[in-house]
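J.: Prediction below, plus the sequence it came from.
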Amino acid sequence: MIAYEANFDGLVGPTHNYSGLSVGNIASLTHSHDVSNPKNAALQGLHKMKALANLGLLQGVIAPQIRPDIRMLRRLGFSGSDRRVLQQAAQQAPKLLTSCCSASSMWAANAATVSPSADTSDNRIHFTPANLVSHFHRSIEHQTTSSILSAMFNDDNHFCHHPPLPASEYLGDEGAANHMRFCDQHGEQGVEMFVFGRYGFDRYQSAPQRYPARQTYEASTAIARLHQLTPQQVVMAQQNPAVVDHGVFHNDVIAVGNQQMLFCHQDAFLDQANIYQQLQHKMGVDFSIIEVPNDVVSVDDAVSSYLFNSQLVTLPNGDVSLILPQECQYNASIWEYIQQLLQAQVGINRVDLFDLSQSMQNGGGPACLRLKVVLSDKERQAVNPAVFLTETLFKRLREWIGVHYRDRLIEADLADPSLLMESYTALDELTYILKLGSVYDFQRV
């Protein structure tokens, strides 16, 4: 079966800000309280989408969450008019307000885990939205995420949507940021690799000491069962606790995969040699591993540059490109390694650099911004066509951002009622553009 790997990128929301909410994410903490530029952030992400579409890749768009989340603030005891709710939250619980204004849904790699129809026993694409219980500001996303994904992939003959796993620390799930799929061709049955940071019921077994591990073994195995995968198709790997303590909060900060290739750091996993052996046994002799030695690229340099938070993609002409943030060019050792990698001709033919500085300063690179979905021709035709990026949609979204987004935002602005109304107006129009229907709570009142 012929199939294509589509990238669905999260649009940056109108409240993009730097509140430093993500413990274990060094960039997020470093830039806490900086002035943000939502308009620039959204345009940077949109231009990356357009560039990948121009390279011949199938590119889609995922709408952001509604922020501020007034409904959640009301659940937490704030009452009165929307203006009053925002004022009370700003005065009494500013961290709750910033959490309910986070634009973190832009990192669509955390939206869900996706298994293609070639891997599942019912031959449908399976989606499980991530519960994201490790951080409050992200744990409030899954309801709207489910609505948006259902509006995009809305044919039960081809798509199966599961509810998120129960909201428990034992079942912490961070979505596709801890999931990789390997295959020969996208439309053939592949091997899915689930990467977890800790055991839910034995939290002290091989656990990091400084920063929390977010994905649990129990969550990963539950998703494999829900997605109807056989044991022969699955590899379970644990993150190296030492790299988690260096800021590797998700696997996609230290490893990336594409078809028959794994590109990762020497210290990415516990018992790394055994993980390699499993992959090579299940994938066959053509499977390739590019392991980056620690004495060439340190874990700290990998985290600061987001070398591995890249997209590894096969272009229509067969070239394999590494989609990198421009920060990789600013680090001499990283850039030297990349040049050596290209010269070695080990399967990566080119690199493409992007300015994603607004996202990077908040802790997310190219891989964070996209959710991969493998689609056959029939499945592609069943997707809501309005969410695929075309020249017309690109121009319309660029104009939409120009009209509705601010070019400067500080934390004090989050309590401004006019920002709420700006967000409502923008997202209401966006659902019309993307033909999503009423996916937001304020649209159903």
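T.: Nice, thanks for sending it over.

J.: C-alpha from now on. contacts and neighbour counts both.
T.: Noted.

J.: Count the neighbours of residue 365 for me.
T.: 32 (other Cα atoms under 10 Å).

J.: Name the SS class of it, please.
T.: Counting by DSSP: H, G, I helix; E, B strand; the rest coil, the backbone at residue 365 sits in coil.

J.: Now it: closest residue in space that isn't a chain neighbour?
T.: residue 309 (5.7 Å; Cα to Cα, 6 or more residues apart in numbering).

J.: And for residue 386?
T.: Leaving aside its chain neighbours, residue 386 sits nearest to residue 434 (4.9 Å; criterion: Cα to Cα, 6+ apart).

J.: how about the helices of the stretch 101-250 of the chain, start to end?
T.: Under the criterion DSSP state H, counting those that start in this stretch, the stretch 101-250 of the chain contains helices at 136-139, 142-152, 217-226, 241-244.

J.: now these as JSON lines including mean neighbour count?
T.: Formatted as JSON lines, these follow (neighbours: other Cα atoms under 10 Å):
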{"stretch": "helix 136-139", "mean neighbour count": "19"}
{"stretch": "helix 142-152", "mean neighbour count": "20"}
{"stretch": "helix 217-226", "mean neighbour count": "19"}
{"stretch": "helix 241-244", "mean neighbour count": "23"}
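
J.: okay, pairing it with this:
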Amino acid sequence: MKHFEVNFDGLVGPTHNYAGLSYGNVASQSNAHAISNPQEAAKQGLLKMKALTELGMTQGVLAPQERPDLATLRRLGFTGSDGRVLEQAAKQAPAVLAACYSASSMWTANAATVSPSADTQDGRIHFTPANLTNKFHRSLEPDMTGRILRAVFNNERYFSHHRHLPDNDHFGDEGAANHTRLCRAYGEAGVELFVYGRSAFDHARPAPQRYPARQTLEASQAIARLHGLDDENVVFIQQNPAVIDQGVFHNDVIAVGNQNVLLFHQQAFLNTAEVLADIRHKFGEGELHFIEVPTAEVSVRDAVTSYLFNTQILTLPNGDMALIAPTECRDNPTIAHYLETRLRNDTPISQVHYLDVKQSMRNGGGPACLRLRVAMNDEELAAVNPACLINDRQLTRLDQWITRHYRDRLSLDDLRDPALVEESRCALDELTQILKLGAIYPFQR
């Protein structure tokens, strides 16, 4: 039986815009109120998926969520027709309207935490949608995320779906962006690394002072229990509060792992030596590569602005490892020098591929943000909704769908336009047919 990792990328939704909603995310705040291009953003995402299939990877796709979230606007007291609701919200609460229009579900690294069958007690792949309580616009996503995941991974023999954790900041959970798995091979039991920013109940632990720590220790512990993970195969790691305060809002902005490789910045974790010793002990026999990037070579600022660590490390079909990086890494001389000399010469990562995902990057999400990783075997892959797996035919259909339905320019002022609601619903209705998802969106019922 073959074992491999499949990346499920989120399709960028029709309402992709720059509202600057994510406090603590430097790129999101820096580009607030700029004009976005939803069509370009979605096509850049497709080209990324295509590039991975050309490298021989199995690639999947996840549908975007319906936006604007009119049901939430109505819960907040806006009444009347859809157009009337938009008009009232635009006048009385434009920030709330922008939040309800956010296309942030494109960043599927925040969609859920996934534990493969090799690690779990019942031998199934486990999914827990992230509750994303720290940001209002993202807290609207979990229920729909669960419905989308069930429509894609829809066989109970192989897949176990949990409800998201309680909607409370004590159990703030940001999904796979704070979760990494190391293993000798995808089909073997691995070590799951849960990185958290603070403890919700133990206030004696260090915590950031400027920006919020979105992931709690208690949330990470709960997910490990839900997924039936053995204590000897789990490591809980506290993120360095000082780097959170420098704009490192998720662990995947400062560290990335794949199989027996962990690439991380010198300032990524608290008590780094103890953390690495614990990982090595639980990993057991076999070669394990810790690639620590020194601050003297790459500053935290350069790491954040280039998204050096918000990259994907892939094991290609021939066994080579490749790094998928945004073009911002290539365009930063310091980062490019590190990648093309130190990284490729001194580590198992032998290839670096640069991809243009600028529309996502300007909103604070790089290549790693756009994908949810699922380690699988042949039987499990065969149980996945096949229409959600990418091939040339699906790529062509999705590209044509984007061309038909997406605008090439969107400003915050456009969010009051009732026509955008109908355009988005029309697009998503057709998408459910392309991806064979059934009637998953509220407007379809």
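T.: It's in. The model shown is predicted, which means the values in this text are computed figures rather than measured ones.

J.: Quick one: map the residue nearest to residue 365 of structure 1 onto structure 2.
T.: Following TM-score structural alignment, the counterpart assigned to residue 309 of structure 1 within structure 2 is residue 310.

J.: OK, contacts around that match?
T.: Residue 310 of structure 2 is in contact with 252, 253, 254, 255, 256, 325, 365, 366, 367, 368, 369, counting by Cα atoms under 8 Å, 6 or more residues apart in numbering.

J.: What of residue 109 of structure 1?
T.: Neighbours of residue 109 of structure 1 in contact, by Cα under 8 Å, 6+ apart: 175, 176, 177, 367, 368, 369, 370, 371, 372.

J.: If we use 10 Å, what do you get?
T.: By Cα atoms under 10 Å, 6 or more residues apart in numbering, residue 109 of structure 1 lies in contact with 7-10, 130, 174-179, 252, 364, 366-372.

J.: returning to that earlier point: the residue nearest to residue 365 of structure 1: which element?
T.: Assessed by DSSP states H and E, residue 309 of structure 1 sits outside every helix and strand.

J.: Also residue 375 of structure 1?
T.: Here residue 375 of structure 1, judged by DSSP H and E, is contained in strand 370-376.

J.: So which bits of that strand are buried?
T.: Neighbour-count burial for strand 370-376 of structure 1, counted by 16 or more other Cα atoms under 10 Å, picks out 370, 371, 372, 373, 374, 375, 376.

J.: export those residues to a markdown table and tack on distance to residue 425 of structure 1?
T.: A markdown table is the format used below for those (distance: Cα to Cα, whole Å):
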| residue | distance to residue 425 of structure 1 |
| --- | --- |
| 370 | 25 |
| 371 | 26 |
| 372 | 29 |
| 373 | 29 |
| 374 | 33 |
| 375 | 32 |
| 376 | 35 |
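
J.: returning to what we had before: do you know how far the residue nearest to residue 365 of structure 1 is from residue 88 of structure 1?
T.: Per Cα to Cα, to the nearest Å, residue 309 of structure 1 is found 38 Å from residue 88 of structure 1.

J.: Over to residue 13 of structure 1?
T.: For residue 13 of structure 1 relative to residue 88 of structure 1 (Cα to Cα), the value is 23 Å.

J.: of those two, who's got more company?
T.: Legend: neighbour count by other Cα under 10 Å for residue 13 of structure 1 and residue 88, higher for residue 13 (27 against 19).

J.: any idea how far residue 192 of structure 1 is from that one?
T.: For residue 13 of structure 1, the distance to residue 192 of structure 1 - Cα to Cα - is 31 Å.

J.: which position in structure 1 aligns with residue 419 of structure 2?
T.: Matched by TM-score structural alignment, residue 419 of structure 2 corresponds to residue 418 in structure 1.

J.: and its match, what helix or strand is that in?
T.: With DSSP H and E as the test, residue 418 of structure 1 turns up in helix 417-433.

J.: Check residue 360 of structure 2 too.
T.: Judged by DSSP H and E, residue 360 of structure 2 forms part of helix 358-361.

J.: Tell me roughly how far that helix lies from structure 1 on average.
T.: Its aligned residues in structure 1 lie a mean 0.3 Å from helix 358-361 of structure 2 after superposition (mean Cα distance after the TM-score superposition for structure 1).

J.: The residue nearest to residue 383 of structure 1 when sequence neighbours are not counted: what's it in contact with?
T.: With Cα to Cα, 6+ apart as the criterion, residue 383 of structure 1 has its nearest non-adjacent residue at 5.0 Å, and that residue is residue 153. Residue 153 of structure 1 makes contact with 125, 127, 159, 160, 161, 379, 380, 382, 383, 384, 385, 387 under the criterion Cα under 10 Å, 6+ apart.

J.: Just confirm residue 4 of structure 2 is within a helix.
T.: No: counting by three-state DSSP, residue 4 of structure 2 is not part of a helix but strand.

J.: Tell me which residue of structure 1 lines up with it.
T.: In structure 1, residue 4 of structure 2 lands on residue 4 (TM-score structural alignment).

J.: what's the neighbour count on the residue nearest to residue 226 of structure 1 when sequence neighbours are not counted?
T.: The shortest distance from residue 226 of structure 1 to any non-neighbouring residue, by Cα to Cα, 6+ apart, is to residue 162 (7.9 Å). Residue 162 of structure 1 has 15 neighbours, counted by other Cα under 10 Å.

J.: In this structure residue 162 of structure 1 contacts residue 129, no?
T.: Yes: at 7.3 Å, residue 162 of structure 1 and residue 129 qualify as touching, with contact defined as Cα atoms under 10 Å.

J.: what residues are shared contacts of these two?
T.: By Cα under 10 Å, 6+ apart, the residues touching both residue 162 of structure 1 and residue 129 are 112, 146.

J.: So residue 116 of structure 1 is in contact with residue 375, correct?
T.: Yes: assessed by Cα under 10 Å, residue 116 of structure 1 is found in contact with residue 375 at 7.3 Å.

J.: any shared contact partners between the two?
T.: Residues touching both residue 116 of structure 1 and residue 375 (Cα under 10 Å, 6+ apart): 3, 5, 125, 158, 186, 187.
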